[in-house]
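> sequence-free structure coming up:
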């Protein structure tokens, strides 16, 4: 079964919009696990506009499933990850002011840098993943960095699916096949939803984990968090 890791950034955004501690991020994370979620993902950004660095420290103390921290490996981020020692770190090439992730790494141009960062994390027994587009050359470049996994950036798939263009999955299938041949684990995330997750999961060989936040929280406004998590789990079987 493909694991579901729930990104709780939007919970932090809601909390921060009003000040105080409502909703309680830590309680929500514990509830997600009790509802069947198999991981918690956070993506702290330098301006801490949603997840704060202290949130990541606090979550480490209570997460009982897998803890995945995403971000651009600037020194501040690397120091945080090495301090916390999460299950997995996912490297994302975000610009400082980016609203959300909007591209994968160029693993060829950044091969040396990524190799150095990944070596540091793996020496500390932290599983590594690189956020990449569904591009065979980028997957091949990722393999040369020494990473354990890739995370396929799925926005283009989601847009194609919404238009009824099923061939939008093809580059992802090819990228996943190459990743498997190269011994890389496969994760995926960005704009995956209840509408498009099953077709994606059924099409991608050896899909280990999906990280879903924005859509899952929006869907929970209608169906409730516990119901939505179980709806995802059913589609990921």
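All right, it came through fine. Bear in mind the structure is a predicted one, so any value in this text is a computation, not a measurement.
> from now on I want contacts and neighbour counts done on CA atoms only, so please keep to that.
OK.
> what separation is there between the residue nearest the centre of the chain and residue 9?
The centroid of the chain falls nearest to residue 211 when counting by Cα atoms, centre = their mean (4.1 Å). According to Cα to Cα, to the nearest Å, residue 211 stands 11 Å off from residue 9.
> same deal with residue 206?
27 Å.
> so for those two, which sits in the more crowded spot?
residue 9 (21 against 18; other Cα atoms under 10 Å).
> can you count the residues close to residue 95?
13.
> distance of it relative to residue 47?
12 Å.
> state the distance from residue 216 to residue 63.
19 Å.
> below is structure B, check it against A:
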């Protein structure tokens, strides 16, 4: 079964636009799980423009499923994720001022760095995932780091899906198959939506988890959080 982890960053963005604590991200984490999500994802950035470090510590006690924390592995970030004992850490190569993740790691160029970081995280009992493009060579490099998983950066799939879904899915299916053949588990995320998620799920082997935030939270504005999460879960029903 492919698990759905809901990224609640956008709820924090809305809260921060006004100040105060409405909407409450801790309550959002509780409700996402109550409504069926099998994980909660956050991506705290250095400027704290959405999820803050304080949020991370406050959310952890209410996570009864899986707590996935994304981010660039700075020393401050590593200290935080080990202190809260994240279930999974997804390493992303974002710069400090980056609006959103828009590329995966060059795993060969950063091999020594990633090896060291992943070893530290795994010594603390944290499963690791590396954010990568759908490129077998990069995935081969990820395997060399010792990571447990990769997360496929799916924006190119989402962008090309309306133009031809068979062509859009091909490199991702091949990448996931390659990862499975060399013993790496596969997550995926970025711009997955109700429009394109089911087709992705039906055609990607070894897919352990999808992390979805922007589209899901946007849909929830119209349909409500409970209905929206159920619709996303419907997209991940067992393959026929």
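Arrived safely. Just so you know, these numbers come straight off a predicted model, no measurement behind them.
> any idea what the TM-score is?
Once superposed, chain against chain, the TM-score is 0.99 (TM-score structural alignment, normalised by the length of structure 1); 237 aligned residues with a Cα RMSD of 0.7 Å.
> wait, residue 143 of structure 1 sits on residue 182?
Yes - assessed by Cα atoms under 8 Å, residue 143 of structure 1 is found in contact with residue 182 at 6.7 Å.
> the more surrounded of these two?
residue 143 (22 against 14).
> residues touching the more buried one, list them.
179, 182, 183, 184 (Cα atoms under 8 Å, 6 or more residues apart in numbering).
> how is the residue nearest to the centre of structure 1 assigned, secondary-structure-wise?
Secondary structure for residue 211 of structure 1, judged by DSSP: H, G, I helix; E, B strand; the rest coil, is strand.
> check the one 5 residues further on too.
Taking three-state DSSP as the rule, one finds residue 216 of structure 1 in the helix state.
> please report how far it lies from residue 134 of structure 1.
23 Å.
> for residue 55 of structure 1, same thing?
Residue 55 of structure 1 is 31 Å from residue 134 of structure 1, by Cα to Cα.
> who has more neighbours out of those two?
Taking other Cα under 10 Å, residue 55 of structure 1 and residue 134 do not tie; residue 134 has more neighbours (23 against 16).
> is it true that that one touches residue 168?
No - using Cα under 8 Å, residue 134 of structure 1 makes no contact with residue 168, being 10.5 Å away.
> where along structure 1 do the strands fall?
3-7, 39-42, 66-71, 88-91, 127-132, 149-153, 185-189, 207-212 (DSSP state E).
> I'd like the ones you listed as TSV, with distance to residue 31 of structure 1 appended.
Shown next, in TSV, are those (distance: least, Cα to Cα, whole Å):
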stretch	distance to residue 31 of structure 1
strand 3-7	11
strand 39-42	11
strand 66-71	14
strand 88-91	21
strand 127-132	25
strand 149-153	25
strand 185-189	22
strand 207-212	16
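> residue 237 of structure 1: which of these is closest?
Among these, strand 3-7 comes nearest to residue 237 of structure 1, with 9.1 Å by Cα to Cα.
> that closest one vs structure 2, average distance?
Here the mean offset of strand 3-7 of structure 1 against structure 2 after fitting is 0.2 Å, by mean Cα distance after the TM-score superposition for structure 1.
> which residues touch residue 122 of structure 2?
residue 128.
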